[in-house]
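# structure, please.
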Amino acid sequence: MATITLEQEINPWEAQAARFDFAARKLNLDEGLWRVLRHPSREIIVHFPVTMDDGRIEMFTGFRVLHSQARGPGKGGIRYSPDVTLDEVRALASWMTWKCAVVNIPFGGAKGGVICDPKRMSIGEVERMTRRYTAEIIEFIGPEKDVPAPDMGTNEQTMAWIMDTYSMHQRQTVTSVVTGKPVNIGGSRGRREATGRGVRVMCDEALKYLQMPVNGCRVIIQGFGNVGSNAANLMRERGYKIIGIAEYDGGLYNPNGIDICSLLEHRQRNGTVLGFKGAEPADSLDLLTTDCEILIPAATENVITSRNAERIKARIICEGANGPTTAVADEILADKKVFIIPDILANSGGVTASYFEWVQDRQGYFWKESVVNEQLESILAESFDDVVRYSDAHGVNNRIAAYMLAIDRVAFTIKQRGIYA
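Here you go, the predicted model:
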């Protein structure tokens, strides 16, 4: 393995590109299609002013990257964070292309972001910033072009503002321009829990595949936001034992299992998991390398790297977050025979439910939550089977199998459509 710096290892675009290249080589992908799929089709950078509460005018920088429209409109979230970079947004857009193709839904990949710290802004400032960012990219988004969704730092309210801004410019209500909206303005039942539900489905399928029991299966979850908390609660109902929760401000550990319902109530009251009496305080980094059957990184990128991969004790890693494991760490974990459910498969419940929301908005007919959940679980279980079959057939790990399957589907569609010139 060539020597690389940690900075190179954790660059999300480089990590994505390395995995894409490896999978494309395994597929013997046509050189021309390789070039088409390796690069985003459009990258937008906007700089725009926002009037702050005290009357100051601040300048913000936003991005929207469309990786592919081969299989349908672009699809991908918008994140608000001081750490947003173009490389990160590029990588996330390409991952969305592969994620949509892995679960075989008719979207391409896109992603957006604004460099800001919403925690330090008032709700009025965030709204004004959101509406101006939407206006700056408005000609590039739409139900048949590119459909945004929530991501880190954004939520249902953010999507409502984007939908309203877009609708005001169109002079008609266009609910299908975004997904992840409140239910009363065109959102889908079951959408909020969908990514966490998908993580649980993937863990269920992995245990069946590896012939391991659910009861007593010890789980550590890194990140207790929407994905991590919903996964924890749904897994608790299934009989998993959640023994560790790692958050940005500290962690919790109880070898006998954490009462997730009580923890959710504690977090609701206090805004943090810290101080919960049903578990001992623990170092969040140490929890990643604590003995368990399943480790679920469900927060941010690059938490499993060459620095800690050798010490991972989990039998299964289910990637609730995007890009939590670096390519270098992948090689170390492969040597340790860790069964990885890669991000583009493991957290695809969110985009699958977003597809359901988009379909319902366009139909003007909305499904019961039981129907959403049933359809979601069916698609995800089938996708898990597709990936592990591909892995067995080609003698590659699950991540490369997922990439190969996705690239194959997108490349086939491009060949069918042809290259317009």
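
# contacts, neighbours, all on C-alpha from now
Fine.

# so which helix or strand takes in Ile242?
strand 241-247 (DSSP states H and E).

# with Ser378 instead?
helix 369-394.

# so what touches the helix or strand following that helix?
Of the helices and strands lying after helix 369-394 in sequence (DSSP H and E), the nearest is helix 398-417. Identification of contacts with helix 398-417 by CA atoms under 8 Å, 6 or more residues apart in numbering yields 19-20, 22-24, 26-27, 33, 37, 70-71, 98-102, 339-342, 344-345, 387-388, 390-391, 394.

# in helices only, show me the residues you listed.
Using DSSP state H, the members of the contacts of helix 398-417 that fall in helices are 19-20, 22-24, 26-27, 33, 37, 98-102, 344-345, 387-388, 390-391, 394.

# one step back: buried residues of the helix holding Ser378, list them for me.
Residues of helix 369-394 classed as buried by neighbour count (16 or more other CA atoms under 10 Å): 372-373, 376-377, 379-381, 383-384, 386-388, 390-391.

# now, which of the residues you listed sits nearest Trp13?
Val387 (22.9 Å; CA to CA).

# tell me the contacts of the closest one?
102, 398, 401-402, 405 are the contacts of Val387 under CA under 8 Å, 6+ apart.

# generate a ChimeraX selection restricted to the buried subset of these.
Typed into ChimeraX, the line below selects the buried ones among the contacts of Val387, using 16+ other CA under 10 Å:
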select :102,398,401,402,405
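
# this one as well, want them side by side:
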Amino acid sequence: MTEVVLDAVNKVYPDGFHAVRDLTLRIPDGELFVLLGPSGCGKSTILRMVAGLEEITSGSLWLSGQLANHLPPRERNLAMVFQNGALYPHRNVHGNISFPLEVAGENDSDSHERIVELSRALGIEETLHRLPSTLSGGQRQRVAMGRALIRQPGIFLMDEPLSNLDAGLRTELRMEIGALVRSLGVTTLYVTHDQTEALTLADRVAILRRGVLEDVGTPQQVYDDPATMFTAAFLSAPPINLVRATVRADQNDGVTLGIGDQQLNLPWSDSRATALVSQHGSFVTVGIRADAMRPDPDGLISGRVRALEFHGHEWLAHVEAGVVLVDAETFRDDEPQQTRQAGRPGVLRRLLRTTGLTAEEAPVNPVSHGGTHRRSDLVFRMENRSGIAAGDTVRLSVDTERMLLFSEDGRRVDKIDR
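Alright, predicted model coming up:
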């Protein structure tokens, strides 16, 4: 069984830069696991530590049950594909794929049959006698994959292998990659900054930011039920609406979210209302995806349509609604939280009694808002224009079941355990 375990792994460079912080992950045998995040978040560094190309500062790396911190790369039973393929220019496709077998001293006739079979699976059988300079970008990446897989490694590492290809070819090749590695059953770590690649390829995906693990789960879990505001924002196209809201809890009416000069109400029958009690008198961020709002004459949010964007299969409308939007990038996990005075404690205690909580469970000093402000536009999605034009005033209803609620440290208030 080929399993990868990283236990409290840290990477600190000589200049003091902390690239990876206390990372703990378990990738079971045969899983296609994707490391996702923006440039500089530490995902390629993690891959290089697994490969043995970077030393681990602290923590433990286990490969197939063996402590591998100081194991040489050649003894780790893994293969790696880089962004540029890195083929030998003087060798044809057959020669590039066969090179690892030649180094291992395997029989030429047996090797040839394996090469032909693998090249057929990769769709490059007709190119075996061609040089890399005569191949397309997609073909070169297939050759690089073939050279890595021909050794039948226990672990397959891929570092942004599709980033140099055009959009159409990326779509085609990522489908082939997913099908191939699953058919081979090889444990795969795949690094990308592209959310579409991650969501379509992964069995599970880990989202990283500034060397810190933000969230991990299946693609549907991290999209529908993100642990942090950053995860929700990163896994969203068009961008999720992150709206600053005040929280007011009422013993009779439930919890009211004040969004600009407009309000959304959550009754006590909604479990999220109970979760919001501890935020009474402070701010939260409400996450609303573009497809969770729609034009509705009876909608609770109103605003003026500033612009319409046509995307072929849909329209996106930008609405000036007098709200304050929050930037997920401004929340720093490594910065001390600032505090401010909470609301009246007597009112809060009475509200807590009605929900079965105790006063000790509520924070005395809720943290202050940490976001920055952008243009106060909400974005919502439409299948067609529905008679809406720029300059029109619209009312919007919100699918409150799909709202995500974040505290001022960027963490979910209403997180569902999984």
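
# can you pull the TM-score for these?
Scored by TM-score structural alignment, normalised by the length of structure 2, the superposition of the two chains gives a TM-score of 0.26; 186 aligned residues with a CA RMSD of 7.2 Å.

# which is the next helix or strand following the strand holding Ile242 of structure 1?
Assigned by DSSP H and E, the successor of strand 241-247 of structure 1 is strand 250-253.

# got the angle for whichever helix or strand comes after that following strand vs strand 241-247?
Using DSSP H and E, the helix or strand that follows strand 250-253 of structure 1 in sequence is helix 260-270. If you take axes from the mean of the first three to the mean of the last three CA atoms, to 10 degrees, helix 260-270 of structure 1 sits at 20 degrees to strand 241-247.

# what comes up buried for helix 260-270 of structure 1?
260, 263-264, 266-267.

# just stretch 15-26 of structure 1 next, same as before
So for stretch 15-26 of structure 1, counting by 16+ other CA under 10 Å, buried means 15-16, 19-20, 23-24.

# show me what it is in contact with.
9, 34, 38, 91, 94-95, 326-327, 400-401, 403-404, 407.

# now the strands for structure 1?
Here structure 1 has its strands, by DSSP state E, at 42-51, 57-66, 74-81, 108-115, 146-150, 218-222, 241-247, 250-253, 280-282, 294-297, 316-318, 339-341.

# figure out which of the ones you listed is closest to Gly198 of structure 1.
strand 316-318 (10.3 Å).

# which secondary structure elements does the closest one sit against?
In terms of contacts (3 or more CA pairs under 8 Å, 6 or more residues apart in numbering; DSSP states H and E), strand 316-318 of structure 1 is packed against helix 191-210, strand 294-297, strand 339-341.

# out of those, which one sits most buried?
strand 294-297 (a mean of 27; mean count of other CA atoms under 10 Å).

# report the buried residues of the host helix or strand of Ser60 of structure 2.
For Ser60 of structure 2, the element it lies in under DSSP H and E is strand 58-63. For strand 58-63 of structure 2, the neighbour count (16+ other CA under 10 Å) marks 59-63 as buried.

# now Ser284 of structure 1: how far from Glu331 of structure 1?
As judged by CA to CA, to the nearest Å, Ser284 of structure 1 and Glu331 of structure 1 stand 23 Å apart.

# so for these two, which sits in the more crowded spot?
Ser284 (21 against 15; other CA atoms under 10 Å).

# relative to Ala101 of structure 1, how far out is the more buried one?
Distance from Ser284 of structure 1 to Ala101 of structure 1, by CA to CA: 33 Å.

# cool, and Leu210 of structure 1?
25 Å.

# Ile407 of structure 1 - how many residues pack around it?
Quick note: Ile407 of structure 1 (other CA under 10 Å) scores 24 neighbours.

# count of neighbours near the closest residue to Trp98 of structure 1 other than its chain neighbours?
Sequence neighbours aside, Ala406 is the residue nearest to Trp98 of structure 1 in space, at 5.1 Å (criterion: CA to CA, 6 or more residues apart in numbering). Neighbours of Ala406 of structure 1 under the rule other CA under 10 Å: 24.

# next one: the one 10 residues further on
As a burial measure, Gln416 of structure 1 scores 10 neighbours (other CA under 10 Å).

# from Met96 of structure 1, how far out is it?
21 Å.

# following element in sequence after the lengthiest helix in structure 2, please.
Secondary structure of structure 2 per DSSP H: the longest helix is helix 167-184. Next helix or strand after helix 167-184 of structure 2 toward the C-terminus (DSSP H and E): strand 187-192.

# the inter-axis angle of that next one versus helix 167-184?
160 degrees.

# now for strand 187-192 of structure 2, which elements pack on it?
strand 32-36, helix 43-51, strand 155-159.

# the same query, at a cut-off of 6 Å, please.
Packing partners of strand 187-192 of structure 2 (3 or more CA pairs under 6 Å, 6 or more residues apart in numbering; DSSP states H and E): strand 32-36, strand 155-159.
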